[in-house]
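Asks: when you get a sec, could you give me coordinates for this:
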Amino acid sequence: MSASTDPPVAERAAPPRFGLELVAVLGVSYGLSGLTAFLDFLRSQIVIQKGVGFSKVATAPIKSGSNTVHYQYLDILDQLASILAGLAPAFLAVVLLLRTPGGRGLGIGLNRFGVREVGVGLGFAGLIGIPGLGLVYVARELGLNAQIVVTSFPDVWYRVPTLLLEAFQQGIGEEVVVCAFVLTRLAQLGWSNSRALALESVVRGSYHLYQGFGGFVGNAIMGVIFGWWFQRTKRVWPLVIAHGVIDAMSFIGYVYLHGRVSWI
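Replies: Next comes the predicted model:
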């Protein structure tokens, strides 16, 4: 009788558990943010029922700094730690893709970064950012968006550099996790492009619900455009650049225009 050539059970590769990976990554990042944003949205509806319009409700994303700074260098370290924490979900997603990638560049184009990526990213920033600004204005005028306190960062010398870092941290986090990782794993699970795109856009919109219906719809549309493009190109860097530029303009624009422009 010939000896079996099958490897011991302990040495056999376990089947990928892509569904569990998706739940775990979203559960510690944007999925949980979507849940808390939804609860905030429900609370705002209670306020509306008491006769206060949604446009009068003040809301804010994750705060980026306190109103006063007593120890600047400790505050800088706090901000850097917060930015690193925001990058952790993207790092986790990349580690999981290293185990079971979706193709070259881990299936999300991490191996491709150059002038072309920057150019496409800036193009996307204009395509999404300019109409998005108009949508914010219309939503505020119709009372569909809350009054968003984009940043409460105090007027210190490191405000703009920190806001720029935070903008690109959010670009990396959201595009690597919500777009690239989610769509890659859903494709590996056998989901159709349209079904995966629908889930990705709803997830992206969900954690912006604290802004109101306008925030949800605008970011869901952004998710459809970004996701559709990613499904066809498998390139995440242009989306990271576009998102970072849009957020940077939002943060810095708010700092200098809030109080000078009525709807900002």
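Asks: going forward, measure contacts and count neighbours with C-alpha atoms only.
Replies: Noted.
Asks: make sure Asp147 is actually in contact with Lys56.
Replies: Rather than Asp, residue 147 is Gln. Yes. Between Gln147 and Lys56 there is a contact under Cα atoms under 8 Å: 6.3 Å.
Asks: give me the more crowded residue out of these two.
Replies: Neighbour count, other Cα atoms under 10 Å: between Gln147 and Lys56, Gln147 has more, with 19 against 15.
Asks: and the more buried one, what is it in contact with?
Replies: With contact taken as Cα atoms under 8 Å, 6 or more residues apart in numbering, Gln147 is in contact with Ser55, Lys56, Val57, Ala58, Thr59, Arg140, Gln211, Ile264.
Asks: could you report the neighbour count for the nearest residue to it once chain neighbours are set aside?
Replies: Among residues not flanking Gln147 along the chain, Ala58 sits closest, at 4.6 Å (Cα to Cα, 6 or more residues apart in numbering). Neighbourhood size, Ala58 [other Cα under 10 Å]: 14.
Asks: hmm, Ala58 is touching Asn145, no?
Replies: No. Between Ala58 and Asn145 there is no contact under Cα under 8 Å: 9.6 Å.
Asks: how about this one, so we can line them up?
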Amino acid sequence: MTVPTSEPALAGLVPTRRYGLEIILLLALSLGRSAIYSILAIADRLTRPEALNQQTSTLNPSIVPDRPWLDLTYQLAAVGFGVVPALLALYLLNRDPGDGPRTIGFDHRRPGFDAWFGTVIAAGIGIPGLGLYLAARALGINTQVQASALTDQWWTIPILILSAAENSIVEEVIMIGYLFTRFRQLNWPVVAILFTSAVMRGSYHLYQGFGGFIGNLIMGLVFGLIYLKWKRVAPLVVAHLLLDIVAFVGYSLVAPHVDWL
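Replies: Sure, this is the predicted structure:
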């Protein structure tokens, strides 16, 4: 004998199951996958004979440095495919709850506010972040981060800026806009949403060491609180973009002349 199921209860379960599976699949294709590989990377680093601060984490590596035209093609392909998970997140938000960019505040309604507020956020996080990185290296809990290993070509700085744009869009659209929206639809407590997103952000930076984890966890908490207050991802994308441009381009220009980076 089949026990009748109330339609309202069943209707409530279907979105819950769908949201959960959707979150898992999107993260498995993007930053969740990065977090798993980052955890494996830190396990590898901790079991090496060298101390963490004697190891190097390389961002933006050159793929075929002896053939600049092909290297440029590889870099453009990496940026193009890398931003697709963020586009997928926006597509999913367009379907539910609808008008994804407007829902998460990733639109052109307030360009002036987004630009100046994003700049303020970047300034407030960037200087303490550099201090935390240097302190973590001094304490032996972080690797040396080589922010750019591209060869010196006419396209080096434009590619670094595009890479910064990819990182900022993907991380803020998915970690903040998408996850906060879906978790709230799943009736998660705000504190749980905030810490889950922040811990995940820190986790996919663990390959750099524990300084990278702590710094990005704090950044995730700050960005999450700002989003909860203003309901806009755009200034967070601007802030992240500026932070990465300074890190990537600044490193490529300054690192050859100093020994403390």
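Asks: on that earlier part again, and the residue nearest to Gln147 of structure 1, what's its match in structure 2?
Replies: Under the alignment (TM-score structural alignment), Ala58 of structure 1 pairs with Thr56 in structure 2.
Asks: kindly report the same for Val150 of structure 1.
Replies: When structure 2 is aligned by TM-score structural alignment, the residue opposite Val150 of structure 1 is Ala147.
Asks: and that match, how far is that from Val238 of structure 2?
Replies: 19 Å (Cα to Cα, to the nearest Å).
Asks: before we move on, back to that, show me the contacts of Gln147 of structure 1 that map onto helices.
Replies: If you go by DSSP state H, the contacts of Gln147 of structure 1 have Arg140 in helices.
Asks: of the contacts of Gln147 of structure 1, which belong to strands?
Replies: Judged by DSSP state E, the subset of the contacts of Gln147 of structure 1 located in strands is Ala58, Thr59.
Asks: for the contacts of Gln147 of structure 1, which ChimeraX command selects only the ones that are buried?
Replies: Buried residues among the contacts of Gln147 of structure 1 (16 or more other Cα atoms under 10 Å), as a ChimeraX selection:
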select :55,57,59,140,211,264
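Asks: let me know the closest of the contacts of Gln147 of structure 1 to Ala125 of structure 1.
Replies: Ile264 (19.5 Å; Cα to Cα).
Asks: which residues are in contact with the closest one?
Replies: Gln147, Ile148, Tyr254, Leu257, His258.
Asks: secondary structure element holding Tyr37 of structure 2?
Replies: helix 31-46 (DSSP states H and E).
Asks: now stretch 229-236 of structure 1: which residue numbers in structure 2?
Replies: Counting by TM-score structural alignment, stretch 229-236 of structure 1 pairs with residues 226-233 of structure 2.
Asks: who touches that stretch?
Replies: Ile104, Gly105, Phe106, Glu172, Val173, Ile176, Gly177.
Asks: what residues of it count as buried?
Replies: Residues of stretch 226-233 of structure 2 classed as buried: Ile226, Tyr227, Lys231, Arg232, Val233 (neighbour count, 16+ other Cα under 10 Å).
Asks: what about the fourth one, which SS state?
Replies: The three-state label for Arg232 of structure 2, taken from DSSP: H, G, I helix; E, B strand; the rest coil, comes out as coil.
Asks: which residue ranges of the stretch 101-250 of structure 1 form strands?
Replies: 147-148 (DSSP state E, counting those that start in this stretch).
Asks: can you give me the helices in it?
Replies: Secondary structure of the stretch 101-250 of structure 1 (DSSP state H, counting those that start in this stretch): helices at 115-141, 159-174, 182-188, 193-206, 213-233, 237-257.
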